[in-house]
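Student: Show me how the following folds:
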Amino acid sequence: MSKKIILLGIFMLWGALLSLQTAPLQLFTEYSPFTLLGVLGAVFANATGAGGGVVFVPFFNQLGFTPVSIVATSFAIQCCGMTAGALTWWGYYRKEKAPDAEWKMLPVSLLVAVPASLSGIWLAQFGTRAFAQLSFLQGKVDDIHLGFGVFSIILSLALFATSLMKARPTYRSTLKGVDAVSLVIIGCIGGVLTAWLSVGVGEMVAVYLILRGFNIAMSIAIAVILTAFTVWGAIPHHIINTMAIDWSVLMFAGLGAIIGGMIAKYVVLAFSPVKLKLFFASWVMIMGLAGLPLF
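Tutor: Reported below is the predicted structural model:
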C-alpha cells in the first residue's frame, strides 16, 4: 500500500472524527495551529533520534499546561509521530539496508533495548505500588521544567561531541557484550527518565551508539523505533490513571506528528548527518537554557 493511500485514509478518518465533535469549526479554528507543532516535533524526533518531547515540553510549558498534562499529552502525540517514523525507518531497513553489514545489528539492538526501556517506564509508573523502596521513582513530574532544562543541556553537549568527531571511513557492525550490557542499563535508566520528562531513552541510546562508532542513520533508526515502543508502553498509565491527556491538542498535533514521522527519514538522507546534528544540538541547548529557572 502506497504512502499516498495511507495518508488519504488518515485524513479521511481524521475528518470524520472532527465532524463528530460538538463544535467542529470552533475546534478547528482554535486548535489547528497545533498541527504544525506536531509536524515540527515529529520531524526533529524522527530525524535525530530525539523524542518529540524536546519540542512539546517547552511549548506546553509556555502555554501553562500542568506538569502531568505536559507529559501525558506529549506521550500521546509521540504515539502518533514515533509510530509513523518507526514504521518508515523499519520499511527502509527491510527494503534497502537489511543486507548491509553496518545495519545488521538493528534488530538485535532493539531486542536488547526495548524490554529494558519498558521496564524502566513501568518501574517509574507502577513500581511504588508493589515496592515502597521504589518511592524515589515517583513524584519527579513536578520538577519537569528544571529536569528538562538540565537534561537538554547534557544531551546537546553530547550531540556536539558526536558532531565534532572525525568522520569514520567505515562503521562498526558487531554488537559486543559490553554494548549489550550498556544498552540494557541505558534503556532502563532512559525509560525512567522518559517516564518523568517524556524524553530520554531514544536520545541516550542514539548518542551511545554513535559514540561507539556505529552507523549514524542506523543509530537514529534504532532510537526512533525504541522510542515508539516506549511511548506506547507509557500511554496506558496516562489514559487510565492520570487522565491528563489534552485530547483536543492531540487530535491536531497527532495528525501533524504522523505526517512529520513519515517525512523525517528523507531529512536524514538528504542532509549531512553532521550538519543536522550541529543544528539540532544548538536548538536543544537553547531550549535547555530556557528551561532553567534563571531564565
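Student: going forward, measure contacts between C-alpha atoms and count neighbours the same way
Tutor: Will do.
Student: how about the residue nearest to His238 when sequence neighbours are not counted, what does it touch?
Tutor: In this structure, His238 finds its nearest non-sequential neighbour in Ala72, 5.7 Å apart by CA to CA, 6 or more residues apart in numbering. When contacts are counted by CA atoms under 8 Å, 6 or more residues apart in numbering, Ala72 touches 198, 235, 238, 242, 244-245.
Student: Of all pairs in the residues you listed, which one is the farthest apart?
Tutor: Ser198 and Thr242 (14.4 Å; CA to CA).
Student: separation between Ala253 and Val231?
Tutor: 16 Å (CA to CA, to the nearest Å).
Student: So Ser198 and Thr242 - more neighbours on which side?
Tutor: Ser198 (31 against 12; other CA atoms under 10 Å).
Student: Quick one: residues contacting that one.
Tutor: Counting by CA under 8 Å, 6+ apart, Ser198 makes contact with 51, 53, 71-72, 74-75, 231.
Student: Now do it against Ser19, distance only.
Tutor: 31 Å.
Student: okay but Glu102 is in contact with Ser173, surely?
Tutor: Yes - if you go by CA atoms under 8 Å, Glu102 and Ser173 touch, sitting 4.6 Å apart.
Student: Look at those two and report which has more neighbours.
Tutor: Shown here are Glu102 and Ser173; by other CA under 10 Å, Glu102 has more neighbours (19 against 16).
Student: returning to what we had before: between Ala253 and Val231, which has more neighbouring residues?
Tutor: Taking neighbours as other CA under 10 Å, Ala253 and Val231 compare with Ala253 leading, 32 against 29.
Student: please give me the structure for this one as well, since I'd like to look at both together:
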Amino acid sequence: MSQDAPFVLVKDYILFSLVGVVGAIFANATGAGGGVVFVPLFNQFAFNPINIVATSFAIQCFGMTAGAISWRDQYLQNKQDPVLAPIWQTLPTLLLLTVPSSIVGIWLNQYAGWVNVVMHADHLLHWIFGSFSIFLAIALFVTLPKLKQEEQPFSLTRLDYIALPIIALFGGVITAWLSIGVGEMVAVYLILRSASVTMAIAVAVIVTAFSVWSGIGYFVLLNEIALDKGVQGFSTIIYPVAIFAGLGAIIGGTLAKHIVLLFSATQVKIFFGFWVLFMGVASLPLW
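Tutor: The predicted model follows:
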C-alpha cells in the first residue's frame, strides 16, 4: 500500500500468488524444492539466471518455512503415538547430520565464487537444471518399490553417519546453483534406505528451509554492494514476484502436509516424477 500505484502492482503480480501455491504444494508434498516449478517458469519469462535463482530462493524462504513448521507439528503429534513414535524418532538426528553440511555447501559455492560460473554462462543454468531434474525423476522412479513396504523404525548405521553429511554437502552446492538439490538428494537416499517416506519428506522440507534461509543473504548482499557502488538497475531478487509468490507459498506449504497424508506415497511420487521429468526435458536449451 506504500507504493505509488498499489492496485496496479497487485494487478500485475497477483497471479504469481497462484504460482507460489502450486510450487509450495509440490515442494512440501514431495521434499523437492519449489525451484522445480519456479526455475522453468521464470525461464519462460526471460529472467536472467541470477534473477531466477535469487527469486526462487526468496519464495522458498516463505513456502519451505511454512512447510517445515507444518511438518514439525506432525512430528510432535507423532511423538505421542506409540506406533508412529519409533518410526519418527530419528528425525532430529537426521537434521543434525544434514542441515549444517547443506549450509556449508551453499556458502562454499556462493562465497568461493563457483556460483558465478553458472550465472554468467549462456544456457548453463538450464543445462544443469534440466540434467539434474531428469536424474531426480529417474531416482524417484527407482524408489517406487520401496514405497510399497510397510513403514518401520529406521535405525542409523555407521554408513548413514558418513553418507548423509556428504550427500547434504553436495546437495547444498547444487542448491546454490539451482535453488533445488539438497532436499531431493536427502529424501531419495532415506527412501532407498527404507526410512519412512513421510518422515523422509519431512526431513527434506526442513533441510531445504534452513538451506534457503542460509543462502538468501548472499543475494541480498549483492544488491547492497551494487547500491553502494552506484550501479543502477542491478537486482538479484525480483521483490514484487517474491512477495506475491511468497504469500501464495505460505498457503501451499501449509496445505502440502495434508495432501501427502490424503494420497498414497506411491501416487504422489509417480505424479511428481513425471512432472519433474517433463520439466527437466523442457528446460534443456534444445528447443
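Student: Look at the spatially most central residue of structure 1 and tell me its secondary structure.
Tutor: Nearest to the mean C-alpha position of structure 1, by CA atoms, centre = their mean, lies Gly51 at 2.1 Å. Under the three-state scheme (DSSP: H, G, I helix; E, B strand; the rest coil), Gly51 of structure 1 adopts coil.
Student: show me the contacts for the aligned partner of it in structure 2.
Tutor: Under the alignment (TM-score structural alignment), Gly51 of structure 1 maps onto Gly33 of structure 2. Neighbour list for Gly33 of structure 2: 27, 60, 64, 179-181, 183-184, 205, 208 [criterion: CA under 8 Å, 6+ apart].
Student: what about 7 Å?
Tutor: 27, 179-180, 183, 208 (CA atoms under 7 Å, 6 or more residues apart in numbering).
Student: In ChimeraX, select just the buried ones from the residues you listed.
Tutor: Entered in ChimeraX, the line below selects the buried ones among these, by 16 or more other CA atoms under 10 Å:
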select :27,179,180,183,208
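Student: Can you name the two of the contacts of Gly33 of structure 2 that sit furthest apart?
Tutor: The widest separation within the contacts of Gly33 of structure 2 (CA to CA) is 11.5 Å, between Ala27 and Ser179.
Student: residues of the helix or strand hosting Ile222 of structure 1 that come out buried?
Tutor: Applying DSSP states H and E as the criterion places Ile222 of structure 1 in helix 216-237. Using 16+ other CA under 10 Å as the test for burial, helix 216-237 of structure 1 gives 216-235.
Student: What about the aligned residue in structure 2 for Pro115 of structure 1, how many residues nearby?
Tutor: By TM-score structural alignment, Pro115 of structure 1 lines up with Pro100 in structure 2. Counted with other CA under 10 Å, residues neighbouring Pro100 of structure 2 total 17.
Student: how about Pro100 of structure 2, secondary structure?
Tutor: Pro100 of structure 2 - assigned by three-state DSSP - is helix.
Student: Kindly report the same for Ala167 of structure 1.
Tutor: coil.
Student: on that earlier part again, ok, and the alignment partner in structure 2 of the residue nearest to His238 of structure 1, which helix or strand is that part of?
Tutor: Mapped onto structure 2 by TM-score structural alignment, Ala72 of structure 1 lines up with Ala54. Assigned by DSSP H and E, Ala54 of structure 2 belongs to helix 49-78.
Student: mean shift between that helix and structure 1?
Tutor: Taking mean CA distance after the TM-score superposition for structure 1, the mean distance separating helix 49-78 of structure 2 from the aligned residues in structure 1 is 0.5 Å.
Student: ok, now stretch 250-259 of structure 2?
Tutor: Mean for stretch 250-259 of structure 2 is 0.4 Å (mean CA distance after the TM-score superposition for structure 1).
Student: one step back: the helix or strand that comes right after the helix holding Ala54 of structure 2 packs against which elements?
Tutor: Using DSSP H and E, the next helix or strand after helix 49-78 of structure 2 towards the C-terminus is helix 85-88. For helix 85-88 of structure 2, not one helix or strand is in contact under the criterion 3 or more CA pairs under 7 Å, 6 or more residues apart in numbering; DSSP states H and E.
Student: which SS state does Val57 of structure 1 fall under?
Tutor: Strictly by three-state DSSP, Val57 of structure 1 counts as helix.
Student: ok, now how distant is the nearest residue to it once chain neighbours are set aside from Ala124 of structure 1?
Tutor: Distances taken as CA to CA, 6+ apart place Ile70 nearest to Val57 of structure 1, at 6.1 Å, with adjacent residues excluded. For Ile70 of structure 1, the distance to Ala124 of structure 1 equals 17 Å [CA to CA].
Student: and what of Phe271 of structure 1?
Tutor: 37 Å.
Student: What's the match for Gly85 of structure 1 in structure 2?
Tutor: In structure 2, Gly85 of structure 1 lands on Gly67 (TM-score structural alignment).
Student: Could you give the number of residues near its match?
Tutor: Neighbour tally, Gly67 of structure 2, other CA under 10 Å: 32.
Student: How about the contacts made by Ile121 of structure 1?
Tutor: 191-192, 194-195, 234.
Student: Quick check: ChimeraX command selecting the buried ones in those residues.
Tutor: This is how ChimeraX selects the buried members of the contacts of Ile121 of structure 1, with burial counted by 16+ other CA under 10 Å:
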select :191,192,194,195,234
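Student: so which two of the contacts of Ile121 of structure 1 are the farthest from each other?
Tutor: Farthest pair in the contacts of Ile121 of structure 1, by CA to CA: Val192 and Ala234, 10.4 Å.
Student: so stretch 197-204 of structure 2 matches what in structure 1?
Tutor: So stretch 197-204 of structure 2 sits over residues 216-223 in structure 1, by TM-score structural alignment.
Student: can you check stretch 256-264 of structure 2 too?
Tutor: Mapping stretch 256-264 of structure 2 onto structure 1 (TM-score structural alignment) gives residues 264-272.
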